[in-house]
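[1] Sequence isn't available, so here's the structure alone:
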């Protein structure tokens, strides 16, 4: 296959120089196909598998056009010229990392917007003026409703991994966001498939678009070798996992649940194999820290849920292990796509217990993967060959246990996150009051008397009011003459009793 240079595709010299400096001299197929159209301002629908080079396929034309004739002059607070929507924080972060050097070549600046962290830095960046915003839909809509960002100046909009946005239920939010961008702007949509409503987005928002489809939806990298290892018992599976994880190269182990990902990372570390976990229960600070340690090679094993199946690009991942086979074939392909990237080779192992054989066979058939299962144990030649050189044992560092109930990281203060916390607290406590506050509903006064002044979720002392004096007794059933105040997740709410007590409602939250 002949190689095509970026200069031959019409990419401006300043961007070619940046790419060359990074060692990127030849374009991937999806870049070869789409760049001539995107650089001219055409709407493009690009289909390509994970790892096919989509990020540069839309980053290059966005920077080239915004840095040229579409330049907006002096930056205006909260009014970006370019918008890229991504389904996950990790993907948004990695898009920004690839985009920023290109943008700097034209004096353009970028910022990343997503939930799970305090919005203050994001708001400050918007107020200072930003050219290109890379965002997850939920937090972006939140900031739009708060008046911090306006999309009426957006010249180019990109939707990346649109099918994954559909899987996560983001399409209604995406639709509302796109409605706020000028219909005359250029729109680029990249997706592996066009199912689950993605086709509706295409029909509604793309005009006279050009379709470039590099791969079929089920295609997989030819340099990727697939293995199915069958084991008889949970104990033999545990030994196999530890053996496969013990090599010197980078490897990702995929689990179904957050709890099991955390548990396995801890078990491997205790066994002398330093490992980090990546899943939705971690704060964004912890997720960034763990991913950075894995990317830098400080640890060679990442234990993750499907949050890492897309948008995590780390070079030289030699092995992906499906410790828990995924629920459907698209997840299998995206997980597996973390290896054999950018022309490199890689191996993919699926570990199967007897009860999982039938479902795994169906999954692989839908993914168009042909592989002969092997019955193995930790000492089997096929396992030893995949493990390669075994890394030296690393004595685990003693852990300092976190006090029960203490925060594990930063808390997002966005309106959307605050509303979710209030709803979660209501749901967990069933509207009957916190059990930490003295058992069955209505006895929150015990906690107040013991712990001092009541505080809401923002740690501000609750304002005083009639019928809310601390008390230590009472049946808590809303008897006459009592306030019936219930403490739910730190918010004080009225129980609806009819005595002299005053009704108190939760603080109003901004709707996001």
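    Looks like it came in fine. These numbers come from a predicted model, not from an experiment.
[2] going forward, measure contacts and count neighbours with C-alpha atoms only.
    OK.
[3] What residues does residue 230 make contact with?
    By C-alpha atoms under 8 Å, 6 or more residues apart in numbering, residue 230 lies in contact with 351, 352, 353, 354, 373, 374, 375, 376.
[4] my guess is the fourth one meets residue 231, correct?
    If I follow you right, that is residue 354. Yes. Counting by C-alpha atoms under 8 Å, residue 231 is a contact partner of residue 354 at 7.3 Å.
[5] Tell me the gap between stretch 259-268 and the middle of its chain.
    Once both centres are worked out by C-alpha atoms, centre = their mean, to the nearest Å, stretch 259-268 turns out to sit 19 Å from its chain's centre.
[6] Now it: buried residues?
    Neighbour-count burial for stretch 259-268, counted by 16 or more other C-alpha atoms under 10 Å, picks out 260, 261, 262, 264, 265, 266, 268.
[7] circling back: between residue 354 and residue 231, tell me which one has more neighbours.
    Set side by side, residue 354 and residue 231 show more neighbours around residue 231, with 20 against 10, by other C-alpha atoms under 10 Å.
[8] re the thing from before, for the contacts of residue 230, give me CSV that also has secondary structure and distance to residue 313.
    Listed next are the contacts of residue 230 as CSV, based on DSSP: H, G, I helix; E, B strand; the rest coil; distance: C-alpha to C-alpha, whole Å:
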residue, secondary structure, distance to residue 313
351, strand, 23
352, strand, 26
353, coil, 29
354, helix, 33
373, coil, 28
374, strand, 29
375, strand, 31
376, coil, 30
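[9] Would you mind writing the PyMOL command to select the buried ones in those?
    Those of those that count as buried under 16+ other C-alpha under 10 Å are selected in PyMOL with:
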select buried, resi 351+352+353+373+376
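[10] Dump the contacts of residue 230 into TSV; add distance to residue 209 as well.
    As requested, the contacts of residue 230 are arranged in TSV below (distance: C-alpha to C-alpha, whole Å):
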residue	distance to residue 209
351	42
352	44
353	47
354	48
373	44
374	47
375	49
376	50
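[11] Let's see the distance spanning stretch 25-43 from one end to the other.
    The stretch stretch 25-43 measures 25 Å between its terminal residues, going by C-alpha to C-alpha, to the nearest Å.
[12] Check it against this one:
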């Protein structure tokens, strides 16, 4: 087995166009691989019996120290695909203070925590220390963890950059670097920071890049930093996952709020996606006032709040997670069978990654997108681009068809927090701000109501003054 620093990679050199290293034969079982006995025992204890396709394909090459370019949707088992080789090839070595030996770079805090949790049992079995470096939490504790020595660092680009600037972390001894969800890191504007990190790691180290798409920015990273990588693309896109159903529900504007509330009141968990933090908070408050156990997740929440909400959703203390795209990646919840786009995404990537929260690892699930009549054409175009042919159905709140597709039911109306009970929304309700209605429509209706109230108050004050004057 090749040592992390024996790969002979020329630092920063691009991959030659068309050059590919022949892949080794895929693994049939974990036992047939060069994995330590401690790892095999942990796999057995955790009930991990057979490798998923992405693991079977990449593990033989990754364990040999080859650069890997993996393309596949989320939920395919990529964490162990890169994590087991990284831990195996790092085992037996000890990190100096501030100088990790392996680095996993991810775009979001949630994904960083998920990767750490997934790899922790195997790292513990191999006596390797993992430090998680993300924003929103105490940087002082992270500085301490790095100073004490951590063989593996799981990091988001922004916080890692801050620690490097403080001279709390040095990357010169990093022999294995993983970029997970590389396309999202580029989409979020982290390309310069990612490139800066790759310029600092050991020039002859192993690099593994996993991405759902290989667009221009990701291709730039591949060509500059991966040397003759073994390419694996074994997982289907969201549009070809046979266990995933796609539905477009055409709703009447004023009825959209009621439809959303009834879907949220279903038996079982559901993940609702909206576009803005304000809309997420507003809908969450309404759902809780309607008796639905809902929690909000977006970038405006503190990291402890986000961690607590995710934990409550995973253990079913809350059954509805209302979120922005911050939950579109890095969120794995067992047996999550329904994802609802309350605000329909306009970008193919957003749809694919939102959809990827369900039907994971061979399980089944449904993705429902609510659209107004005027949004059908744009949504159809976006789905066609994603290779998806959804079932289109016109629905109204309270209808059996809505319940058949989503499990929708009438909420209890008993508030979970202090406050009066909320009556069940009816078809005549005004559109809800943040659920795809225009700001102008919502403001117009509210504005007229406020003006009418102010006019009444002014008229009453004038009548009272006239009575006093004439009395």
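    Good, I have the coordinates. In this text, all values refer to a predicted model and were calculated from it rather than measured experimentally.
[13] Look at residue 107 of structure 2 and give its secondary structure.
    Following DSSP: H, G, I helix; E, B strand; the rest coil, the label given to residue 107 of structure 2 is coil.
[14] Can you tell me what it aligns to in structure 1?
    Residue-level alignment of residue 107 of structure 2 against structure 1, with TM-score structural alignment as criterion, gives residue 87.
[15] Check residue 260 of structure 2 too.
    In the superposition onto structure 1, residue 260 of structure 2 corresponds to residue 241 when matched by TM-score structural alignment.
[16] Please report how far that match lies from residue 17 of structure 1.
    Using C-alpha to C-alpha, we find residue 241 of structure 1 at a distance of 44 Å from residue 17 of structure 1.
[17] So these two - more neighbours on which side?
    Of the pair residue 241 of structure 1 and residue 17, residue 241 is the one with more neighbours under other C-alpha under 10 Å, namely 21 against 17.
[18] mind listing what the residue most central in space within structure 1 touches?
    Residue closest to the mean C-alpha point of structure 1, counted by C-alpha atoms, centre = their mean, is residue 88 at 2.9 Å. Going by C-alpha under 8 Å, 6+ apart, residue 88 of structure 1 touches 136, 307, 311.
[19] same thing with residue 17 of structure 1?
    Here residue 17 of structure 1 is in contact with no residue (C-alpha under 8 Å, 6+ apart).
[20] what do we get in structure 2 for it?
    Superposed on structure 2 with TM-score structural alignment, residue 17 of structure 1 falls opposite residue 41.
[21] Relative to the whole chain's centre, how far out is the regular element (helix or strand) spanning that match?
    For residue 41 of structure 2, the element it lies in under DSSP states H and E is helix 37-45. With C-alpha atoms, centre = their mean as the basis, helix 37-45 of structure 2 stands 28 Å off its chain's centre.
[22] Residue 115 of structure 2 versus residue 108 of structure 2, what's the distance?
    Computed as C-alpha to C-alpha, the residue 108 of structure 2 to residue 115 of structure 2 distance reads 11 Å.
[23] er, residue 267 of structure 2 actually
    Taken as C-alpha to C-alpha, the span from residue 267 of structure 2 to residue 115 of structure 2 is 29 Å.
[24] Looking at these two, which has the bigger crowd around it?
    residue 115 (22 against 12).
[25] Please give me every residue in contact with the residue nearest to the more buried one when sequence neighbours are not counted.
    Nearest in space to residue 115 of structure 2, with sequence neighbours left out and distances taken as C-alpha to C-alpha, 6 or more residues apart in numbering, is residue 79 at 6.4 Å. Remark: with contacts taken as C-alpha under 8 Å, 6+ apart, residue 79 of structure 2 is in contact with 115, 118, 119.
[26] can I get those residues in JSON lines with secondary structure and distance to residue 139 of structure 2?
    Output for these, formatted as JSON lines (three-state DSSP; distance: C-alpha to C-alpha, whole Å):
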{"residue": "115", "secondary structure": "helix", "distance to residue 139 of structure 2": "19"}
{"residue": "118", "secondary structure": "helix", "distance to residue 139 of structure 2": "23"}
{"residue": "119", "secondary structure": "helix", "distance to residue 139 of structure 2": "22"}
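[27] and of the residues you listed, the nearest to residue 69 of structure 2?
    residue 115 (18.5 Å; C-alpha to C-alpha).
[28] State the distance from that closest one to residue 152 of structure 2.
    Distance check for residue 115 of structure 2 against residue 152 of structure 2: by C-alpha to C-alpha, it reads 12 Å.
[29] again, but for residue 191 of structure 2
    Residue 191 of structure 2 is 22 Å from residue 152 of structure 2, by C-alpha to C-alpha.
[30] who's more crowded, these two?
    More neighbours surround residue 152 than the other of residue 191 of structure 2 and residue 152, with 27 against 20 (other C-alpha under 10 Å).
[31] To which residue of structure 1 is that one aligned?
    So, by TM-score structural alignment, residue 152 of structure 2 is matched to residue 132.
[32] got a list of what its match touches?
    Contacts for residue 132 of structure 1 (C-alpha under 8 Å, 6+ apart) come out as 80, 81, 82, 83, 84, 108, 109, 110, 111.
[33] Could you report the neighbour count for the fourth one?
    It stands for residue 83 of structure 1. For residue 83 of structure 1, the neighbour count with other C-alpha under 10 Å is 23.
[34] does the aligned residue in structure 1 for residue 343 of structure 2 belong to a helix or a strand, and which?
    In structure 1, the residue equivalent to residue 343 of structure 2 is residue 324, according to TM-score structural alignment. When elements are assigned from DSSP H and E, residue 324 of structure 1 belongs to no helix and no strand.
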